[in-house]
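Participant: dropping the sequence and predicted coords here.
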Amino acid sequence: MNSAKLENSGRLQRVLALLQDGRAYTTLDIVIAAGVCAVNSCIAELRCNGYAITCQREGDRWYYQLVR
């Protein structure tokens, strides 16, 4: 997978900034707050940049959370 470098990607920086408070966010939360569409791709790219992010399903919602 080709992933963007965090320092060159505004979309990855916005997603990371949202997740840095340690709370769990739904896919829709991230779409709205960070202005991105492909949340799963952003999460995968952040992982490639060294960030540990969990993904958990609760019912029909997926939650993403940065591991401290």
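Facilitator: Alright, I've got the coordinates. Numbers count the residues shown, from 1 in each chain.
Participant: every contact and neighbour count from this point should use C-alpha atoms.
Facilitator: OK.
Participant: all strands of the chain, in order?
Facilitator: Along the chain, the segments classed as strands by DSSP state E run 25-26, 53-58, 61-66.
Participant: would you mind measuring from the residue of the chain positioned farthest from its centre to Thr26?
Facilitator: Distance from the C-alpha centroid of the chain, by C-alpha atoms, centre = their mean, peaks at Gly59 (19.4 Å). Per C-alpha to C-alpha, to the nearest Å, Gly59 is found 12 Å from Thr26.
Participant: next up, a structure to set beside the first:
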Amino acid sequence: MHAARLSHSPRLQRVLNLLEDGEPHSTMEIILGAQVCAVNSIVSELRANGEHIEARVIDGLWHYRLIRSAS
């Protein structure tokens, strides 16, 4: 897979901005909040750009959460 560069992708930037609160967000929340499709692919691209994103099922729905290390 060829991942877009975060610095050149408004699509990736919108999703990252939404996830920056560190809270879990469902796939639908991301689709609606960032106006994107294919959330799993976007998460893969963000990971390829060095972001650490946790994915887990909560109440039967996939949720994604940005993990930032405490510096």
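Facilitator: Thanks, I have it. All values derive from a computational prediction rather than experimental measurement.
Participant: how close are the two chains, by TM-score?
Facilitator: In this superposition the chains share a TM-score of 0.96, using TM-score structural alignment, normalised by the length of structure 1; 68 aligned residues with a C-alpha RMSD of 0.7 Å.
Participant: centroid-nearest residue for structure 1?
Facilitator: Ile43 (4.0 Å).
Participant: I figured it hits Ile53, correct?
Facilitator: Yes: in this structure, Ile43 of structure 1 is within contact of Ile53 by C-alpha atoms under 8 Å, at 7.2 Å.
Participant: in stretch 46-63 of structure 1, what counts as buried?
Facilitator: Leu46, Cys48, Ile53, Tyr63 (16 or more other C-alpha atoms under 10 Å).
Participant: nope, stretch 12-25 of structure 2 is what I meant
Facilitator: Leu12, Gln13, Val15, Leu16, Leu18, Leu19, Pro24, His25.
Participant: dump the residue contacts of the nearest residue to Gln56 of structure 1 once chain neighbours are set aside.
Facilitator: Spatially, and ignoring its direct neighbours in sequence, Gln56 of structure 1 is nearest to Tyr63 (5.2 Å; C-alpha to C-alpha, 6 or more residues apart in numbering). Listed by C-alpha atoms under 8 Å, 6 or more residues apart in numbering, the contact set of Tyr63 of structure 1 reads Ala24, Tyr25, Thr26, Thr27, Thr54, Cys55, Gln56, Arg57.
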